[in-house]
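Visitor: Output the structure for:
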Amino acid sequence: MTNSRKFIAAITAAVIVGLVALVVLTKFLVTPERVKGLLLPRVEKALNRQVGIEQVDISLFSGIVLKNIEVKELKDATNFLQAEAITLRYRFWPLFRMRVEIDEISVDKPKIRLERWTDGTFNFSDLIPTADKKTATAQGETDLSAEESTTGNIQLLISQLAVRQGTVQLIDHQVAADPLSYKLDDFSLQVSQFSLQQDFPAQLSATLNGAPLSINGVVNLAKSSAEVKIVMPGLDVMPFAPYFGEQLPGRLDRAEIDLDLQLSGNREVLASEGQVRLHNVDLQLDAMPQAPLKGAKIDIDYDIDLDLKSQRLVVDHGRLSLNEVPLYVAGEIQQGAKKSLDLNLRINELNIAKVLKAFPAGLVKDFVPLEPAGLITARIHLAGTPERPRELVQDAEMRLDGVQALVGTLRPSLTGLVSINGDALLTENLVLVVGDNRLQLECEASSFTKLPIVAVANVRSDHVIIDQLLPRESSSSAGALTSSKSTGAASPSTPPEPLDLPLILSGTATIKQAFYRGLPIDGLQTRYRFQNNQLQIEDLVGQVAGGSFKNNSLIDLGRPGFAYRTQLSTLGVQADPLLRVFVPKAAGSVYGLMNLDLDLKGQGTDFEVVRNQLSGQGSLLLREGRVTGTNLLKELSNFLGLPELSVMGFDQASGRFAINKGRFDLTSSLVSQDLRFAPRGDVGLDGTLNLALDLRLSPDLTEKLDGSGRFAQLLVDADGWGQVPLRVKGSVARPKFALDTAFIKGALKGKAEKKLQETLEEKLFRKEVPADQEDSREKEKKLLEGVIKGLFGQ
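Guide: So this is what the prediction gives:
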């Protein structure tokens, strides 16, 4: 045999002898009796509970297998824990030093029963070391080490702990009258370097109510601290509703949750960050019964710190979104007896149209017809107590970018900055755009959080097209109006409800140049004030059509249907440009310089109501004027056979009128070289006429009037001016002229009286009378006048 073969044989023999010796040592050191005798007392002492082991199997390579283990509850014989098998693996080399060091434990199919009582304690609370137990625990570890050093028996040094296919039953007596029960299935736990005193890593996985749960982190049982990551998608929230149902401001009918969280903390502080995703949320809020959430999606991203002792929550950052509409939050919330908050809320370029789609239909139904759009960026600082919500806003900023809405047929757009500081509101670069109009708004409120709100708002613009600020009549409304006119029936309308606005608003409006239907208005400016639901417009002035105007108005919005009064005056305004704008059908018919004084009052917005309620008075002076082409003049010219009257020029026309129940009571006069015109009577707002015209014609026109000459003979004064008394009925569009027979009869009668008296006087008193007899002659004339009147029945 060669040397090499001898060496290999010796090595082989040594290995065989070693294995045999190892088996012998294992059988000698690790016996079921020694395991039970050493392990059970120590476990029972550590847990302070009764522990039972049905069978112990020992294998050199498999380790120690404990079968059918039971750990009882502290106060009764109910099982706190039971497992089919627990495997304890020991280290190989310490066996040669006559020591058994168990460093790995695996538990198969355990069943754990966790229970919380009504006082908040758990059935495992006694197993968690507290500050009072630390000294005793440390002393126990010292005694244990001493014992081990002298006996040299089995050491329990756990480096790995594994739990597989477990079940955890959770029973809670504290939340509801009937105990709540939950179960963790497929429970698995992997712990490295387990210790009751030091940090150790742990990994847990399970299925909670069908949702997979994963927890990974580091735990310290002595400090009651942990740092873990929790992931759980698709958990049905409703079985856990008893834990949070009372805190909800409404009723939750359905919700699922996804969790991805980082948690760290101990008995005093808790820190957490991560994401919470709620989907398929059906929530009925108490404050909004008309706007339930259906199938909503709520996302929460956060980073918070909670001081459990002081109940102070610090939100480092948070993002809350409803159907992907986000709100950002940061600040502090103080719970407990003295509740307070100090939060900063922020939204970034919020798309209003997107909000409308994201929020419940019942909540935004009033805004949908407005078709709002644009972007809003806002920051709000809230501080104070929740019991005084109106005082929570400390300062805020809201930037508007093209915020617009449909108002009737208009779509105004607002851009600028609105800021709040304490009790004051201020705007900066706020611009209102309507069509081609740009209005600069300067607003300031000095009492923003108190009622009534006191505010000042000034409006400035260089160029305004008023037509684009007024609602356009839609085709449907025009068709309805035409239909109502054709049938002769007015469409019923509901008068506006009175307003009760807790607002005191004042300010000015200054517009360099405005246009209304092409008519330029220069230097338009006014002051206004809104208080006690009354809008007062003071000194609305401007220059128009070569003249100027001034208006003062009062509109009472606190009365049903609204009530108003206006006082308007014009000076030297050209009549034709105004008529072209306000009465297009009369364009080109009246010319001259107009002075108007008007005082009107009324109520309502419907035409029928306005016509019945309108009253007032006024006066008109028209100088250097001309009237032409009107139906009134055409019919007058045809009636009298005087083509010259189709165009009526005059030096001055004046009149006074009173308005009552939709009719003008008119007294006026027109004087020119060839005419003296004095209409009297009433004109309706609907255009109906009932006038008496005392028309006087110059001698030239009198000669032309009626070839038969009957008017000229009967109604001509001493200066040769002919008098033609007329009545006008019908309407402005279709006037109907007729002679005023009553006036003519009276005039002829008076003329006959005068002619008879003159004849008799000439016959009776043609001789001259001495001066001393003149009084006697006068008495005779009066006596004759009385006789003549008696003959004519007067």
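
Visitor: all contacts plus neighbour counts: C-alpha atoms, from now on.
Guide: Will do.

Visitor: show me what contacts the spatially closest residue to Glu785 that is not a sequence neighbour?
Guide: Spatial nearest neighbour of Glu785, chain neighbours left out: Gln757 (6.7 Å); criterion: C-alpha to C-alpha, 6 or more residues apart in numbering. Gln757 sits next to Leu784, Glu785, Ile788 when contact means C-alpha atoms under 8 Å, 6 or more residues apart in numbering.

Visitor: Then Gln82?
Guide: Here Gln82 is in contact with Asn68, Ile69, Glu70, Val71, Pro110, Lys111, Ile112 (C-alpha under 8 Å, 6+ apart).

Visitor: before we move on, which element is the fourth one in?
Guide: Assigning secondary structure by DSSP states H and E places Val71 in strand 63-72.

Visitor: Kindly report the same for Ala202.
Guide: Using DSSP H and E, Ala202 sits within strand 200-208.

Visitor: Show me which residues of the helix or strand encompassing the residue nearest to Glu785 are buried.
Guide: Here Gln757, judged by DSSP H and E, is contained in helix 741-764. By neighbour count with 16 or more other C-alpha atoms under 10 Å, helix 741-764 contains the buried residues Phe743, Ile744, Ala747, Lys751, Glu753, Gln757.

Visitor: With stretch 577-590 instead?
Guide: By 16+ other C-alpha under 10 Å, the buried positions in stretch 577-590 come out as Pro577, Leu578, Leu579, Arg580, Ala586, Ala587, Gly588, Ser589, Val590.

Visitor: With stretch 65-85 instead?
Guide: Neighbour-count burial for stretch 65-85 flags 65-74, 79-83, 85 (criterion: 16+ other C-alpha under 10 Å).

Visitor: likewise stretch 556-565?
Guide: Asp556, Leu557, Gly558, Arg559, Gly561, Phe562, Ala563, Tyr564, Arg565.

Visitor: And this one, please, so the two structures can be compared:
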Amino acid sequence: MKPVLRIAAGLTVLVLVVLAALAAYLSLFFDANDYRERLSALVAERTGRQLTLSGELKLSVFPWLGFELGAAELGNAKGFSDRPFAALTAAEARVKLLPLLRQEVAIDRVVLKGLQLSLERRADGTTNWADLTGAPKDERPDRAGPGEGAGQAPAGLVVGGVDIQDAVVRWDDAVNDTRHALSDVDLTIGAVVPGQPFDIDLGASFSTNAPAMQGRFSMRGSATVDMAEKRYSLLGLRGALKANGEGVPGGAVDAALMADVAADLAQGTLSIKGLSLKAYELSLTGALEGTGLPEAMVLKGPVALDGFNPREVLARLKIEAPRTANPERLKRAALKGMLTLTPTRIALDDLAASLDDSKLTGRVEVADLSRRALRFELSLDALDADSYLPPAAANGAAPAPSAAGASKAPSAAAPGPAEGLRELDAVGRFQVGTLKLNGLQLSAIDVGLKAAGGRLDVTTKGALYGGGLDSRVRVDARPKTPQLDMSGGVRDVQIGPLLRDLTAKPERLSGRAQLAFDLTGAGLDAPSLKRTLSGTTTLTVLDGALKGVNIAQLLREAQARLTGKAADSASGPSQTDFSDLKATLRHGGGLVRNDDLLMRSPLLRVGGAGAADLVRETIDYRIDAAVVGTLTGQGGKSLDKLHGVTVPVLVSGSFAEPKYALDVEALLAQAAKGAVKEQVETVREKAKDRLKEELKKGLGGLLR
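Guide: Below you'll find the model as predicted:
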């Protein structure tokens, strides 16, 4: 054993003597500056580029193998800009020689001053560094296999520090017509020792034309690198970003980031604690734990978007906040939940969000990021949707759209709703405790949605004024013109309170309503649906009353005028009671036709027939009211003189301004059959105006 030790010691001494002698020789007789021209010529021969060394060269061998370089410049490749490919004002780097024999790397502080790097790509895809990469990849020798030692990482790496000052990096891409630049780059890294923390401080200005923006970012913290154990950390991370330009949302941003980051690649774990990101009056906080790094990464942890004012955020983004009927809306919001991130999905569980007085809970997930497959289960406690709608105009009507907005047609190139539905992949459920919409009060709303392969299916259930709502809407967007299918209806709805809330006026109709519809159409816009809607809608109102008009009293007055007697004074409420009202609406060809309107009461029968043109928004309808008995009707007096006489009312005009007219000729023709011909001419003018006004006032409410 002793002879072996003596030989090893002797070889070590011999190596040291040789290195010392080499170092002495180089320091006394070797001057690297004597080889400037030869080095430049070699670079030109190998690359075709000009290397200019205008600064002094210094070499050292022992105990440090290193160099110091003054100003230097490497020319650009042919066919590119006149800027040098790379240039610097000074550089310095040294590595200890003896540790290299033990496969250990001990680097002294690395210094780069005034570095300038110009990266370019021409329109044909050629880059200005392609000639520096050597042989094509498929011609390079294979890497050494396992156990052969080639390419193995050093046993240890120690760096005394890195100091980069005033660096500039440019990237000009003619393929995409983009230009990016980093300037005033300053990077300072403390001594890097495996497993020991070191400080890092980075700052740089940037500019880009796509998107157009410029600004400066900075980052600092305490890092730890242990490549042998595959452990890395960056604690006390503090980042800042200030940018402005057309490409920045809102034109300017001032953001700050804080976090403690640690990764153990041997265990495949990642930890992000104390996360805080602030920008645009928003503050996001959280903590994430990761597993399965790097191939099957899963990040999970709580995140929260602290309370903020949405109007202030929109103002910072230079987005005009929508005008709301309640100006105090859109002023309070917050969000928190359990975030899960993987390379293929993102989910937010235990969601708890709020907007003003409404609270939302549940979960949202993009189950497949490549397909944007949305899954959700959400519940909203209460929402006053009317308070978020635009305020009404001074006359109480909704504000009309501007002329520019009304006349502007959608762009032919802009994607329509059909394209969006064809790409939509969503399955979910949305529940609302109470909802106010257009004055209507709904509760226990349950909406189910399923969209896939160009098909959309939406089911809606809920409670509505003592009754229930149940509907289903299907859209097939696969054809060029989407197909629409709607079915369902309402049951046992108290129509009086519903109309009162909907119109904000005393109701003109009361009773229990049943509505059922089964409709189909083509297209998703209103004009297309008006033209193509087909199917049937049935309406039934039981135990109701037509308020504001007493048809029985009107008929008594008509009877009195026909007989030349004074009418009895009205008694009882100003309404017409009925046991049931039924109607079937048939849709097709842009029209809605009804031929079977029937309202029955112990005294009266009211029928109707006609049509409405949905495209032109016009009405052509006739209502017939008749006394069906001689019994004493509503209000007390007999109507035997009008028994069998039908009072016809013609409805015409537009949806916005319907017109009502009494068909006096038909009325008098029937009256003449009752042996009152001698009074026809007298009654004609008197009855015409009186009955027309009264029936217009009463029946108008029903038709509306």
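
Visitor: What are the neighbouring residues in contact with the closest residue to Ser731 of the first structure other than its chain neighbours?
Guide: Among residues not flanking Ser731 of the first structure along the chain, Thr688 sits closest, at 4.2 Å (C-alpha to C-alpha, 6+ apart). By C-alpha under 8 Å, 6+ apart, the contact set of Thr688 of the first structure is Lys729, Gly730, Ser731, Val732.

Visitor: isn't the third one right up against Gly687?
Guide: Right, the one you point to is Ser731 of the first structure. Yes: using C-alpha atoms under 8 Å, Ser731 of the first structure is in contact with Gly687, at 5.3 Å.

Visitor: So between the two, which is more surrounded?
Guide: Between Ser731 of the first structure and Gly687, counted using other C-alpha atoms under 10 Å, the more crowded position is Ser731 (17 against 13).

Visitor: contacting residues around the more buried one?
Guide: Contacts of Ser731 of the first structure (C-alpha under 8 Å, 6+ apart): Gly687, Thr688, Leu689.

Visitor: Adding distance to Ile465 of the first structure and secondary structure as columns, could you present those residues in CSV?
Guide: Listed next are these as CSV, based on distance: C-alpha to C-alpha, whole Å; DSSP: H, G, I helix; E, B strand; the rest coil:
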residue, distance to Ile465 of the first structure, secondary structure
Gly687, 30, coil
Thr688, 34, strand
Leu689, 36, strand
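
Visitor: nearest to Ser483 of the first structure, of those?
Guide: Set against Ser483 of the first structure, the nearest of these by C-alpha to C-alpha is Gly687 (19.8 Å).

Visitor: where along the stretch 651-794 of the first structure do the strands fall?
Guide: For the stretch 651-794 of the first structure, the strands defined by DSSP state E, counting those that start in this stretch occupy 663-671, 675-684, 689-697, 722-730, 735-739.

Visitor: and the last one, how far out from the chain's middle?
Guide: Read that as strand 735-739 of the first structure. Computed by C-alpha atoms, centre = their mean, to the nearest Å, the chain-centroid distance of strand 735-739 of the first structure equals 61 Å.

Visitor: for it, packing partners?
Guide: Strand 735-739 of the first structure sits against helix 631-640, strand 722-730, with contacts defined as 3 or more C-alpha pairs under 8 Å, 6 or more residues apart in numbering; DSSP states H and E.

Visitor: mean deviation (superposed) between that strand and the second structure, please.
Guide: Strand 735-739 of the first structure differs from its equivalent in the second structure by a mean of 2.7 Å after superposition (mean C-alpha distance after the TM-score superposition for the first structure).

Visitor: could you give the angle of that strand to strand 722-730?
Guide: 140 degrees (axes from the mean of the first three to the mean of the last three C-alpha atoms, to 10 degrees).

Visitor: Next, the angle from strand 735-739 of the first structure to helix 631-640.
Guide: Going by the same axes, to 10 degrees, strand 735-739 of the first structure makes 40 degrees with helix 631-640.

Visitor: check contacts around Ser183 of the second structure.
Guide: By C-alpha under 8 Å, 6+ apart, the residues touching Ser183 of the second structure are Asp166, Ala167, Val168, Val169, Ala204, Ser205, Phe206.

Visitor: right, I mislabeled it, should have said Leu437 of the second structure
Guide: Shown in contact with Leu437 of the second structure (C-alpha under 8 Å, 6+ apart): Asp384, Ala385, Asp386.

Visitor: which among these end up buried?
Guide: Buried among these by 16+ other C-alpha under 10 Å: Asp384, Asp386.

Visitor: among the contacts of Leu437 of the second structure, which are in helices?
Guide: Secondary structure from DSSP state H places none of those in helices.

Visitor: now the contacts of Leu437 of the second structure as a markdown table including distance to Ala296 of the second structure?
Guide: Putting those into a markdown table (distance: C-alpha to C-alpha, whole Å) gives the following:
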| residue | distance to Ala296 of the second structure |
| --- | --- |
| Asp384 | 44 |
| Ala385 | 43 |
| Asp386 | 47 |
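
Visitor: out of the contacts of Leu437 of the second structure, which one sits closest to Glu45 of the second structure?
Guide: Using C-alpha to C-alpha, Ala385 is the member of the contacts of Leu437 of the second structure that sits closest to Glu45 of the second structure, with 75.8 Å.

Visitor: right, and the closest one touches Thr434 too?
Guide: No: using C-alpha under 8 Å, Ala385 of the second structure is not in contact with Thr434, being 10.4 Å away.

Visitor: neighbours of Ala522 of the second structure, just the number please.
Guide: Look at Ala522 of the second structure: counted by other C-alpha under 10 Å, it has 21 neighbours.

Visitor: Quick check: closest non-adjacent residue to it.
Guide: Nearest residue to Ala522 of the second structure, sequence neighbours excluded (C-alpha to C-alpha, 6+ apart): Gln483, at 4.6 Å.

Visitor: Next: Gly307 of the second structure.
Guide: Computed as C-alpha to C-alpha, 6+ apart, the closest residue to Gly307 of the second structure that is not its neighbour in sequence is Ala334, at 4.4 Å.

Visitor: In contact with that neighbour: list those residues for me.
Guide: For Ala334 of the second structure, the contacting residues are Ala304, Leu305, Asp306, Gly307, Phe308, Ala353, Ser354, Leu355, by C-alpha under 8 Å, 6+ apart.

Visitor: Take the residues you listed and write them to CSV, including neighbour count, secondary structure and distance to Gln559 of the second structure.
Guide: Formatted as CSV, those follow (neighbours: other C-alpha atoms under 10 Å; DSSP: H, G, I helix; E, B strand; the rest coil; distance: C-alpha to C-alpha, whole Å):
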residue, neighbour count, secondary structure, distance to Gln559 of the second structure
Ala304, 20, strand, 76
Leu305, 19, strand, 74
Asp306, 14, strand, 74
Gly307, 19, strand, 71
Phe308, 18, strand, 70
Ala353, 19, strand, 66
Ser354, 16, strand, 64
Leu355, 19, strand, 62
